[in-house]
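Student: attaching a predicted model along with its sequence, questions to come.
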Amino acid sequence: MRPVQFAFEETQLDEIAKAEGRIAIFVPQEGNLDQGSRRINRMTRGAVERLREDKGADAANGTLITLAFPTGLAAEAVDVVILPRRCSIEEARKAGAALGKARGNAALTVLAGTHPKAAQIAFGIAMRDYGFDDHKTADAEEDARAVRMMVSKPADVEAAAAPLLAVADGAFFTRDLVNEPANVLTTTEFADRLVALQEIGLEVEVLEEDQLKELGMGALLSVGEGSESPSKVVVMQWNGGDKAAPPLALVGKGVVFDTGGISLKPAAGMEDMTMDMGGAGVVAGTMKALALRKAKANVVGLVGLVENMPSGRATRPGDVVTSMKGDTIEVINTDAEGRLVLCDVMHYAQDRFKPAGMIDLATLTGAIIIGLGHENAGVFSNDDMLCNAFLKAADAEGEGAWRMPLGKGYAKQLKSRIADVKNVGGRPAGSITAAEFLQRFVQEGTPWIHLDIAGVASVKSETALAPAGATGWGVSALSRLVADNFEV
């Protein structure tokens, strides 16, 4: 679905009494109310002050308290949000998210006045105002998607909010992709949705199976052998920077469904494997965000799209496949397929684009969930400068990320008796050995980060800025990384 649309307007207090749906105001735990809140307080005969006296002292910043069916107003509710003028970006976004969650399908008028974090509040509203109901047959209620945001300087707030709302749009694109069932989001449908991004200025090309065979992508192609869906690689380019500047390369694992192949997964929970293309989803959403906000940087996004299915043609445990790099790989477990997809796309990205840095994203291992749960993605890197820049961006955007170790001792677990390397190194340090496998395909001199997002791409319970399901984790952090480190 598309993010909510905002109308930024000059504050018009005389219109408040006629506003329908819900009205939102922001009040501190103590101290003076702003102009809009004072007007609402008078119209509701002091209800705002009484509510603050009753509940404000014990409320955290961002807490929303609803006055239902207020007297003196046409609105069905007034949402009173505890939020001082001096608040953090995180608090402002969470306050907005509380409004996005509470509003349902109702029209919303936000009285932000002169609040310095009005743009961040708008971002929070946009990020939380999401639902994936494309496959529900019940009649949908009429949805008043637009949000009126009354502020003292609407042009300034709109300008500050524009790049944030572009990021929200990209995150929604990621969420929609990750939430889609696999019978809808086939490799072909996925590629078609990415091709459609040409409409916003991205250059998009699709490499089909015959081209992948010519390139020697034997590792990637081995994953899709058992499926009727053709394997593909999609390349998206955004050239908003200096023509001579090498791009940042983003590489995503796009396994549209993962049965485990011949190493079949247990039936319980297999339905969640529709999200195994989460890395490709984040790359796609980030590229959309960069294009929408006209980022002054060169970035290329590459995604490997496959389906891992068992059949008479499927790759078997014990098979040996040859990567584009030329390394032979003993496939010990066909359920460790994501690294086979990534290694070929990473090699292609470096050979063709000679990137200034490369970041791959994948729902790669269950081991990272055991280690970090659903709070943080695992971060592995060969370059402290790039890694620290990403961690700083992720922290600023409130997207959990934690650096994990690499080392030759872990790489020893991948030694094969019959090939150059095997695709798994056993249960100990499973997420680290997966990263070590990928590092084998990083060319000397290429700054690289591997993000294992298995625990954060899709979750069972809501987060601060997203309902249960796909989170869109990574779009905000990567967009900020580009803005802070790669834009001219």
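Tutor: Arrived safely, thanks for sending.
Student: alpha carbons only for contacts and neighbour counts from here, please
Tutor: OK.
Student: now do the top helix by length along the chain: distance to the chain's middle.
Tutor: Scanning the chain for the helix with the most residues, using DSSP state H, yields helix 154-179. When distances are taken as C-alpha atoms, centre = their mean, to the nearest Å, helix 154-179 is centred 11 Å away from the chain's centroid.
Student: flag every buried residue along that helix.
Tutor: Taking 16 or more other C-alpha atoms under 10 Å as the neighbour-count basis, helix 154-179 is seen to contain the buried residues 154, 157-158, 161-179.
Student: which other helices and strands does it contact?
Tutor: Using 3 or more C-alpha pairs under 8 Å, 6 or more residues apart in numbering; DSSP states H and E as the contact criterion, the neighbours of helix 154-179 among helices and strands are strand 6-10, helix 118-128, helix 278-292, strand 469-470, helix 475-485.
Student: not counting its neighbours along the chain, what's nearest residue 386?
Tutor: Using C-alpha to C-alpha, 6 or more residues apart in numbering and skipping residues adjacent in sequence, the residue nearest residue 386 is residue 447, 6.8 Å away.
Student: one more structure, for comparison:
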Amino acid sequence: MAELRALSFLPVDTDALTTVPGRIAVFITPDLKLSAGARRLNRLTKGALARATASEAWDKLAEGKVMSLNWPAGLEADAVDLVKLSRRPSHSLARKVGAALAVAAGASAMTVLVEGTNRAEEIALGVALRGYGFDDHKTTKADAFGPATFMCAKPEEAAAAAAPRIAVAEGVHFTRDLVNEPANVLTTTEFVTRLEALRDLGVEVDVLEEAALAKLGMGALLCVGQGSDSPSKVVIMRWTGGAKGDAPLALIGKGVVFDTGGISLKPAAGMEDMTMDMGGAGVVAGVMHALAKRNAKANVVGMVGLVENMPSGNAVRPGDVVTSMKGDTIEVVNTDAEGRLVLCDVMWHAQEAEKPAAMIDLATLTGACIIALGHENAAVFSNNDPLVGAFLKAAEAEDEGAWRMPLGQAYDDMLKSPVADMKNVGGRPAGSITAAQFLKRFVKDDMPWIHLDIAGVAHVKSDLDLSPKGATGWGVRALDRLVADMFEKSE
């Protein structure tokens, strides 16, 4: 499992700069006024910093970008990274600067002089988020990340401000680890084991096995996994950091540990990527991890449906009719539209058993979402303007792309079935919208609800500013911020 780069916050010690290993990062403001640490580095390197910042290349350097002085004379460090940055950068820019420094450092130790520059906690978050690698299944392991030391004028204050942000980074890493795992490792049973480990952080974890799911009437969820040898399960995670009796926020995640498409078999090309089809459940788990680590003053319940969608003699067939926990019947037109069958039963159980104040579901649900929004934004659907407005604000603050999509009766009508109360697909047009309309049928009239289709953002093929290619952990930061903004009560 990936571990966070070790982070520490210490007072500024200019004398120690001569002997620190790895790389030293220093921030240069647009007025070129050097901080005490920068002046010390400039003297030790015989004016190298002054020459660099007087150059034409520095003038052309955009704010937040890095100029590296490699193998500087007078220092034991391998490089000095000069960052053009104002004293009060935006939170977003500070995170990206931290990530850029983490990339430059690689496995090396890094010392960051943040004297005179605010947002130390966001710079640290960027370092933590980008310093991630997943090599559990490689025989040759990458070198462990070296420590990051932040030299600050007020290290205690900086450390206190960074602590909840680093807790969120740990939740992001937890999600990435889950999403990056191959399906032969992360079976439904192994997934449960990893979620049960959250008990060590104070999260209450309950597991519903197939017999209990059948007794509850979860025919939609159970039909998805009936072709697999891996048993279907529902895991309920409760964090009760808020006032006793306050209704929780419910987070619901699709946890299809592998999706072949079932009898409606997917094409072979690209099927290996379907190890990430449990991304929604992974995000819910990461949020619960983050809330517990930072001791959030809120009540939140996370519920995930864990299944594997496989073809076999026992698999659900196109044309079968199943009965949901709600009691509605569903014609399964396409067995590859399985995520909504999992979610609808878990969503109904969440409303019946937990009586939440609001409900948000997450799923790598539709390829249509990727066609519409690419890998830049998750698709957001909601029946409640204040709730979705707060979420979109939180997502923007955390640099997690999200775009609201429409709902409407015309889309709902596309789900009409001649043999059941509804069918599970509405055809190729507006595929992500009709999927959301299907889920909306399982939302009670008075329940504020958001559906997040994260098919395009949960796993990517190339590096991003704050994450390497592979699992991104998208949504952990935005949902944590939403909890803080809307559901958390200060003491």
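Tutor: Received, thanks. The structure displayed is predicted, hence computed values, not measured ones.
Student: now the TM-score, please.
Tutor: Overall, the chain-to-chain superposition scores 0.99 on the TM-score scale (TM-score structural alignment, normalised by the length of the first structure); 487 aligned residues with a C-alpha RMSD of 0.9 Å.
Student: please tell me how far the aligned partner of residue 396 of the first structure in the second structure sits from residue 478 of the second structure.
Tutor: Residue pairing (TM-score structural alignment): residue 396 of the first structure is matched to residue 397 of the second structure. Residue 397 of the second structure sits 8 Å away from residue 478 of the second structure, going by C-alpha to C-alpha, to the nearest Å.
Student: tell me which of those two has more neighbours.
Tutor: Counting neighbours by other C-alpha atoms under 10 Å for residue 397 of the second structure and for residue 478 shows that residue 478 has the greater number, 24 against 15.
Student: how about the more buried one: what's its closest non-neighbour residue?
Tutor: Residue 478 of the second structure's closest residue in space is residue 395 (C-alpha to C-alpha, 6+ apart), at 4.6 Å.
Student: wait, the one you found touches residue 389, no?
Tutor: No: between residue 395 of the second structure and residue 389 no contact is recorded; they are 9.9 Å apart, counting by C-alpha atoms under 8 Å.
Student: so these two - more neighbours on which side?
Tutor: In this view residue 395 of the second structure and residue 389 are compared by other C-alpha under 10 Å, and residue 395 has more residues nearby, 23 against 13.
Student: element containing that one?
Tutor: Take DSSP states H and E as the rule and residue 395 of the second structure turns out to sit in helix 385-397.
Student: which parts of that helix are buried?
Tutor: Under the neighbour-count rule (16+ other C-alpha under 10 Å), helix 385-397 of the second structure has 387, 388, 391, 392, 393, 394, 395 buried.
Student: show me what that helix is packed against.
Tutor: Helices and strands touching helix 385-397 of the second structure, as assessed by 3+ C-alpha pairs under 8 Å, 6+ apart, comprise strand 402-404, strand 449-453, helix 476-482.
Student: after superposition, how close is the last one to the first structure?
Tutor: Helix 476-482 of the second structure, aligned to the first structure and superposed, deviates on average by 0.3 Å (mean C-alpha distance after the TM-score superposition for the first structure).
Student: same check, this time on the shortest one
Tutor: Taken over the aligned residues, the distance from strand 402-404 of the second structure to the first structure averages 0.4 Å (mean C-alpha distance after the TM-score superposition for the first structure).
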